[in-house]
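Visitor: Predicted model and sequence follow; I will ask about them next.
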Amino acid sequence: MEVATKEEHNPIAQDVKKGKLRDYHGPIFWNYGMIPQTWEDPNVVHPETKCAGDNDPVDVVEIGSASIAQGTVEPVKVLGVLAMIDDGELDWKIIAIRAADPMAAALHDISDVEAKMPGVISGVREWFRWYKTPDGKPLNAFGYEEKALDKKFAIEVIEETHHAWKKLVEGKTAKGKNWLAN
């Protein structure tokens, strides 16, 4: 499911590719959503990854113990971020936990995830590496030597993409696919 950026009011809808519902590789074991009022600007090339943004809101992978109903707005605790590169576009994946999750009190940064939930970060990374291969797409890559970056870096990504979103809303940047016009 994705935010349908080309549809009026940007509803949540199943992702479509070339007019067909998109199939993904295997089940996902986490909640997958986005952070409102963020935008990965396709007009700005990131200095480290050398890729521009994917013209979407920032994705969030919630690693808690409960399934969250589709469309739910839920406070999360940001823990880290992966810099996924999909078809040459930078597609940040914020790693977070629902603030009300029992594990939230024990997790403060990405290093805590590795220590207290071993394998979760590599599981998230590998799922996103492979998830579009049923469509015939190549494996996705990751910047920063494939490392999950810490909470401080993740907060900076959120702040930067929120600033980009504000510029877009204010008409102070190129509009990419112009998904906010709806």
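Guide: Cool, the structure landed.

Visitor: hey, let's count contacts and neighbours off CA atoms from now on
Guide: Will do.

Visitor: residue ranges for the helices of this structure, please.
Guide: With DSSP state H, the ranges of helices along the chain come out as 110-116, 120-130, 151-169.

Visitor: Show me what the last one packs onto, helices and strands only.
Guide: Helix 151-169 makes packing contacts with strand 76-86 when contacts are defined by 3 or more CA pairs under 8 Å, 6 or more residues apart in numbering; DSSP states H and E.

Visitor: This protein: strands as residue ranges?
Guide: Secondary structure of the chain by DSSP state E: the strands cover 2-3, 12-13, 16-17, 20-21, 31-35, 52-53, 58-62, 76-86, 89-98, 141-142.

Visitor: Just want the most central residue of the protein.
Guide: D59 (1.9 Å; CA atoms, centre = their mean).

Visitor: so that residue makes contact with M34?
Guide: Yes: the criterion here is CA atoms under 8 Å, and D59 meets it with M34 at 4.2 Å.

Visitor: thinking again about what came up before, among the strands of the chain, which comes closest to K172?
Guide: Among the strands of the chain, the nearest to K172 by CA to CA is strand 52-53 (16.7 Å).

Visitor: contacting residues around the closest residue to D101 other than its chain neighbours?
Guide: What sits nearest to D101 in space, not counting adjacent residues and going by CA to CA, 6 or more residues apart in numbering, is G64, at 6.0 Å. G64 makes contact with 30-31, 97-98, 101, 103-104, according to CA atoms under 8 Å, 6 or more residues apart in numbering.

Visitor: Include distance to L21 and neighbour count when you put these into a markdown table, please.
Guide: Output for the contacts of G64, formatted as a markdown table (distance: CA to CA, whole Å; neighbours: other CA atoms under 10 Å):
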| residue | distance to L21 | neighbour count |
| --- | --- | --- |
| W30 | 21 | 19 |
| N31 | 20 | 19 |
| I97 | 29 | 28 |
| R98 | 29 | 21 |
| D101 | 32 | 14 |
| M103 | 35 | 17 |
| A104 | 34 | 18 |
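
Visitor: Comparison target below:
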Amino acid sequence: MTTPERLTGKQPMCALLVRSLTRTVFSGLSTHRSTAAAGCRSAFQQNRRSKMSYTTVERGAPNSLDYRLYIKGANGFVSPFHDIPLHANAEKTVFNMVVEVPRWSNAKMEIATKEKLNPIKQDVKKGNLRYVKNCFPHHGYIWNYGAFPQTWEDPNHRDQHTECKGDNDPIDVCEIGQRVANRGDVIQVKVLGIMALIDEGETDWKILAIDVKDPLAAQMNDIEDIKKLKPGFLEATCEWFKIYKIPDGKPENQFAFEGQAKDKAFALNIITETHEQWRNLVAKKTDSAGIACENVSVGSSPFMMTQEDAQAIVDKSAPVAPAEPINSEVDKWHHITKL
């Protein structure tokens, strides 16, 4: 049986530019050789950064403890935590987002930060797979939920705004566009704002972003645009995070800034900070806190491995199997009567 793969984008197209520049170099314009070569490299790198495609490879049985979703790039398997670039364009105004949980679904999927190659897997609590409860009027997650690659909320760093330490994960992203994404998609988004959840005493930033291909993307550039074009959405987001653990017997979650979202400029500063914390992580300049830092592309990292190593990790995972049934309890509605 072959491993199923799903295309999540377009292949980069720089071949014509390479051939054109090669002909120019060898037509006698030797004085322009260095400039042309540098221009080709720059154009290729920018095009590759913005249009690189990824596929997903499933292993194990969906809805089981051994299910894993690996991400594959043009040259082989990659870590969605360490190898996918944070920025999707040269101007650093568009970001790559790894979708862990599609909108309206309940399975609490996440990048496995402590496993080599960091596949997406379902979170486990006391030996059981985790599903978020349907807290009326919400069903499952109300956005496409995921993370920014190459970011890390350092659990040894106390944030100056929240006075709480990081949660040891990549920074979370709520994508608010109209499309329901697929698990494992790598989509390009614009940052609009940020909220600061305090989850069991840890800082858990929530980036608010929109897919650049969404019909409203051109009109949405900052937090005020969400208020204008999607009235009530910020309030619903705040409510969702406050109450989603209550059916599990947990207390209501708290927010910094009295639950108010901060603007794009504030969000970009937090992203920059968490990107730098990630750099220190993969460079082995800080305590890894149990994080698996193996990667195939970060040249300055002592954790860099070969594609053969990456392939071996996937080969050792559970073989593909049919999905296991989901307990009907997942569809139950929960009415939260006290906020």
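Guide: Everything's here; your move. Note that the coordinates shown come from a computational prediction; the quantities given were computed from them, not determined experimentally.

Visitor: Work out the TM-score between the chains.
Guide: For this chain pair, the superposition-based TM-score is 0.96 by TM-score structural alignment, normalised by the length of structure 1; 182 aligned residues with a CA RMSD of 1.2 Å.

Visitor: highest average neighbour count across the strands of structure 1?
Guide: strand 89-98 (a mean of 25; mean count of other CA atoms under 10 Å).

Visitor: matching residues in structure 2 for it?
Guide: Strand 89-98 of structure 1 corresponds to residues 202-211 of structure 2 when matched by TM-score structural alignment.

Visitor: so how far does that stretch sit from its counterpart in structure 1?
Guide: Compared with structure 1 after fitting, stretch 202-211 of structure 2 deviates on average by 0.3 Å (mean CA distance after the TM-score superposition for structure 1).

Visitor: Figure out how far that stretch is from the centre of its chain.
Guide: 10 Å (CA atoms, centre = their mean, to the nearest Å).

Visitor: and what of stretch 131-146 of structure 1?
Guide: 14 Å.

Visitor: buried set for it?
Guide: 131-132, 140-143 (16 or more other CA atoms under 10 Å).

Visitor: now the counterpart of H9 of structure 1 in structure 2: how far from N47 of structure 2?
Guide: In structure 2, the residue equivalent to H9 of structure 1 is L117, according to TM-score structural alignment. Per CA to CA, to the nearest Å, L117 of structure 2 is found 25 Å from N47 of structure 2.

Visitor: Likewise for K245 of structure 2?
Guide: For K245 of structure 2, the distance to N47 of structure 2 - CA to CA - is 42 Å.

Visitor: Also T22 of structure 2?
Guide: For T22 of structure 2 relative to N47 of structure 2 (CA to CA), the value is 18 Å.

Visitor: who's more crowded, the two?
Guide: The neighbour comparison of T22 of structure 2 against N47 (other CA atoms under 10 Å) goes to N47, with 18 against 15.

Visitor: Over to that one. Which of the three states is it?
Guide: Recorded secondary structure, N47 of structure 2: helix (DSSP: H, G, I helix; E, B strand; the rest coil).

Visitor: Does Y244 of structure 2 touch G140 like I think?
Guide: No: between Y244 of structure 2 and G140 there is no contact under CA under 8 Å: 9.3 Å.

Visitor: list residues touching both of the two?
Guide: Common neighbours of Y244 of structure 2 and G140 (CA under 8 Å, 6+ apart) are 132-134.

Visitor: how about a markdown table for the helices of structure 1, with mean neighbour count and distance to D86 of structure 1 added?
Guide: What follows is the helices of structure 1, written out as a markdown table (neighbours: other CA atoms under 10 Å; distance: least, CA to CA, whole Å):
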| stretch | mean neighbour count | distance to D86 of structure 1 |
| --- | --- | --- |
| helix 110-116 | 16 | 22 |
| helix 120-130 | 18 | 9 |
| helix 151-169 | 18 | 17 |
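
Visitor: V76 of structure 1: which of the ones you listed is closest?
Guide: helix 151-169 (12.2 Å).

Visitor: What is the corresponding segment of structure 2 for that closest one?
Guide: Aligned using TM-score structural alignment, helix 151-169 of structure 1 spans residues 264-282 in structure 2.

Visitor: Mean per-residue distance, the matching stretch versus structure 1.
Guide: Compared with structure 1 after the fit, stretch 264-282 of structure 2 shows a mean deviation of 0.4 Å (mean CA distance after the TM-score superposition for structure 1).

Visitor: Now do the contacts for the counterpart of I223 of structure 2 in structure 1.
Guide: Under the alignment (TM-score structural alignment), I223 of structure 2 pairs with I110 in structure 1. For I110 of structure 1, the contacting residues are 79-80, 148-151, by CA under 8 Å, 6+ apart.

Visitor: run the last query once more with 10 Å
Guide: When contacts are counted by CA atoms under 10 Å, 6 or more residues apart in numbering, I110 of structure 1 is found next to 78-81, 95-96, 121, 148-152, 154.

Visitor: nearest to W39 of structure 1, of these?
Guide: Distance to W39 of structure 1 across the contacts of I110 of structure 1 (CA to CA) is lowest for A154, with 14.2 Å.
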